[in-house]
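> please work out how this folds:
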Amino acid sequence: MAENKKKMSVMQLTIITAVNMLGSGIIMLPSKLAQIGTMSILSWLVTLTGALCLAYSFARCGMFSNRTASGMGGYAEYSYGKDGSFMANFTYAISLVIANVAIAISAVGYGEVFLGVTLKPFEITLSAMALIIITTVANFWGPRVTGNIGTITVWGVIVPVVVLSVIGWFWFSPHMYASSWNPHHESLFTGISASIPITLWAFLGLESAAANSDAVENPKKNVPIAVLGGTIGAGIIYILSTNVMAGIVNNHALVTSNAPFGLTFATMFTPVIGKIVMGLMVLACIGSLLGWQFTVAEVFRSSANEGYFPALFKKVTKREAPIVGMVTLMICQILLSLLTISPNLINQFNTLVNLAVVTNLVPYVLDMGALKTIQMSAGLTKESKGFKLTNVIAVIAGIYSLYSMYASGSEAMVLGALVAFAGWTIYGFVSYKYDLPDAQKESQQNNA
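Sure, this is the predicted structure:
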């Protein structure tokens, strides 16, 4: 009884799940969506459906997986063995590295408008690189400091987004919204597809929502409820906030803005309020980047513990900070910033988002394919409650994931394919640890 009192209720876990998704991913969404028009609301509905299927499937994965190696790599191993586990870990880790650069670009975009300066493309990249360095170094003091900062700064995004979703309708113009429905006269399928990557970007990380299953009462019942409830809650706020903006600020202004939320609040109230919102969102982006720098280092560290990545990623300090790994990843992010320089900040952001989405979807597809095996390994049969429904939902989630890859565009698909092929090549150099007979394996490991 005392133990249950210490555990979260389903409502508390639902709120935590929603808050975790309402991070910095939303702050550049309106500018990208405005390029498509307000018909992007249809993309939101498609993505919310896909995200719900993915969230439910990952909740089931977490409940029935009994492998020591948890997470997406551990789930994939059920059906695809160590090579599938490696690929899930590798592509997920790479997607986080790419996403960190996109978050840094977001912060620079808002900071540019907040400070009233206009930066050249190379200056934008230098500023993003500076943020990457600062947030990496700030993590040297360990996860406790990072966590404390993140829990405060995340409200810099959540508060403006929720306020806009609730009271923004007093400034909403139905005529302005309707006139922005399809500014480029695209077909329905083209318009929906073009918005899918950026709407899915807002939900990336939903797979981590089931990570708190041990901390909630009656997890088999409550984890799926919390994951679905949190995803629906985040989705509603995303849809309300981005669509109300399209009826407050004209389409052209949104398309060209590097700080759409600040612009909206300035239009609703005063430029001073707009500046305050911009400042809050810059801080939220920096706090989010700070947390993700530690997270990506932890992903690489856990993969190194599995033998997938070089041992340098396993080294930690007394404060439990994997500094060597962080610095290595910082250099990778700096190089990626240079490789994606674009004349337009939003174009650079879009390139990074599309590539991050494609690489992140690889483990999603693998895990959806493995869910049936995971359930059967836990002793479930065709007659077990929820077995067939879960398989159907996993198939829908898998189809949605493949569609999202296609919607990300040919450039992102080609680059994503190169990342995947590079992963298979790298796995070839570590596969001896798993694929040789035990005696040979021990001998080779000693000589490696």
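
> CA atoms for contacts and neighbours, from now on please.
Will do.

> residues in contact with Val419?
By C-alpha atoms under 8 Å, 6 or more residues apart in numbering, the residues touching Val419 are 91, 359.

> to compare with the earlier structure, here is another sequence to fold:
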Amino acid sequence: MAKTNRKLGLYTSTSLVVGNMIGAGIFLMPATLATYGTVGIAGWLCAATGAILLAKIFSNLSKIMPLANGGPYAYSREGLGNFAGFIVAWGYWISVWCTNAAIAVSLVSALSTFFPVLATSSIAAIGTGLSAIWLLTYINTLGIITSGIVQLFTTILKIIPLLAVGIAGIFFINTHHFPAFNTSNTSTFTALTNTTALTFFAFLGMECATIPAANVANPTVTIPKATMLGTLLTTFIYILCSVVMMGIIPADTLSHSVTPLADAAVIIYGPYAAYFVSAGAAIAAFGALNGWILIQGQVPAAIATDKLFPAIFKQQNKKGVPATGIIIGSILVSVVMTMNYTKSLADQFKFLILLTTLTVLVPYLLSATAYVILELKQKKHPPAKTFKIMLHGLLAFTFSLWAVAGSGEEVVYWGFILLMAGIPFYAWIIIQQNKKL
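Now for the predicted structure:
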């Protein structure tokens, strides 16, 4: 019983999913979508459908491999072999610390509402971002339960302003504020593809409950439930808030707003509500940073355990946490975040963040493939069940491929280069293993 108490339960596992998906992006996304028209809502629905398909894939995989640490890496390796597993882990690891750098920047941006100096002083901004990164790094080395409690607490706090605006905002909707279906000056299919790709990135993280599987209580039940509950709850919040903001704020105003959720809150509750929402955005970024720092240690630890990554990444402290891997990740996060505040490197920072989105989509593609292989390998199914499994995998794979296409040619090209850069590293590890034999 004592052992179970040291593991993540349903609430903390669900908060890891919700907390890692809901960052500061939802506080800004409606303004980006406003330039496309109400096709943006259709984009949310398409992205949500794809996210639910993939969440179900990860739920089913967690039942097949309930104790497999590493989530997408473990599933891809089991279904497709060591090299596929390594490519997934390599890309995912890079995307995590680049994403953490972007989250740290968004945290500083949210805090600038309360501390204007953060918007004008690079030194103050860098210092604040680094402080948040290393505070949460320290918290995550104290044990997975400590980081889980922080995650649960911050997830609740970030949901409150979103629901407060979303639910109350229903009564302030003016249907005349909704723009035309497609105002993007492109075809409807292109607009739908672009908005789906944009909004789907807000769902990245649905797989997070599967990654620390060995640290989850009753994983066969808890992980599938947390994955689906987290994805469904996030979907409801995203679509509710987007529809409400489109209905409250005229399209021209919304498309130029830098704080759309805060603007909607002011209309509903009055001028001081902007501070309430800005605090929610800061908490959202802080909570997402906490959850992803947890993940940045778990993924390399899982692959190092399988001897496909340097052994240093699996070293655990007295709390059973892969602290060395977390610290190495946070050093890289700190370097990438600092790039954003260096004029000569700012463009590279933004581009690096953009192209790493592809390295998250590739694990989804390979996990959908591995799901079909592992399900059919596990036991013989009747024809109807076999067809259902193959259709589910095909739909999830096709959606992920569509999202990759929506990322743009340049992102796909450089994302592929980034993934292939791991091949020499993989070859070196294999050579070192052979030397020891």
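
> show me what counts as buried in stretch 152-166 of structure 2.
152-159, 161-163, 165-166 (16 or more other C-alpha atoms under 10 Å).

> nearest to Leu437 of structure 2, of those?
Nearest to Leu437 of structure 2 among those, counting by C-alpha to C-alpha, is Leu152 at 45.3 Å.

> now that closest one: how far from Ile237 of structure 2?
Here the criterion is C-alpha to C-alpha, to the nearest Å. By it, Leu152 of structure 2 lies 17 Å from Ile237 of structure 2.

> please apply the same query to Met1 of structure 2.
Distance from Met1 of structure 2 to Ile237 of structure 2, by C-alpha to C-alpha: 35 Å.

> the more surrounded of these two?
Remark: of Met1 of structure 2 and Ile237, Ile237 carries more neighbours, 17 against 5, as counted by other C-alpha atoms under 10 Å.

> other SSEs contacting the strand or helix carrying that one?
Assessed by DSSP states H and E, Ile237 of structure 2 sits inside helix 219-248. If you count contacts as 3 or more C-alpha pairs under 8 Å, 6 or more residues apart in numbering; DSSP states H and E, helix 219-248 of structure 2 packs onto helix 10-21, helix 29-34, helix 39-64, helix 144-169, helix 260-269.

> that helix vs helix 10-21, what angle?
Helix 219-248 of structure 2 runs at 50 degrees relative to helix 10-21, counting by axes from the mean of the first three to the mean of the last three C-alpha atoms, to 10 degrees.

> what's the first helix or strand after helix 219-248 of structure 2?
Assigned by DSSP H and E, the successor of helix 219-248 of structure 2 is helix 251-255.

> now for that following helix, which elements pack on it?
Helix 251-255 of structure 2 packs on helix 29-34, going by 3+ C-alpha pairs under 8 Å, 6+ apart.

> got the contact list for the helix it packs on?
40, 179, 195, 199, 242, 245-246, 251-252, 254-258, 260.

> and of those residues, the nearest to Val372 of structure 2?
Among these, and counting by C-alpha to C-alpha, the member closest to Val372 of structure 2 is Thr199, at 26.4 Å.

> would you turn the buried residues of stretch 152-166 of structure 2 into CSV with distance to Gly79 of structure 2?
Converted to CSV, those look like this (distance: C-alpha to C-alpha, whole Å):
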residue, distance to Gly79 of structure 2
Leu152, 32
Phe153, 36
Thr154, 35
Thr155, 33
Ile156, 36
Leu157, 39
Lys158, 37
Ile159, 36
Pro161, 42
Leu162, 39
Leu163, 40
Val165, 44
Gly166, 41
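
> could you report the neighbour count for Gln151 of structure 2?
Around Gln151 of structure 2 there are 29 residues (other C-alpha under 10 Å).

> contacting residues for Asn368 of structure 1?
Careful, residue 368 of structure 1 is Met; it's not Asn. 54, 57, 394-395, 397-398.

> what would these look like in JSON lines with distance to Thr351 of structure 1 and neighbour count?
Formatted as JSON lines, these follow (distance: C-alpha to C-alpha, whole Å; neighbours: other C-alpha atoms under 10 Å):
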{"residue": "Leu54", "distance to Thr351 of structure 1": "24", "neighbour count": "29"}
{"residue": "Ser57", "distance to Thr351 of structure 1": "28", "neighbour count": "27"}
{"residue": "Ala394", "distance to Thr351 of structure 1": "28", "neighbour count": "28"}
{"residue": "Val395", "distance to Thr351 of structure 1": "28", "neighbour count": "20"}
{"residue": "Ala397", "distance to Thr351 of structure 1": "24", "neighbour count": "25"}
{"residue": "Gly398", "distance to Thr351 of structure 1": "23", "neighbour count": "22"}
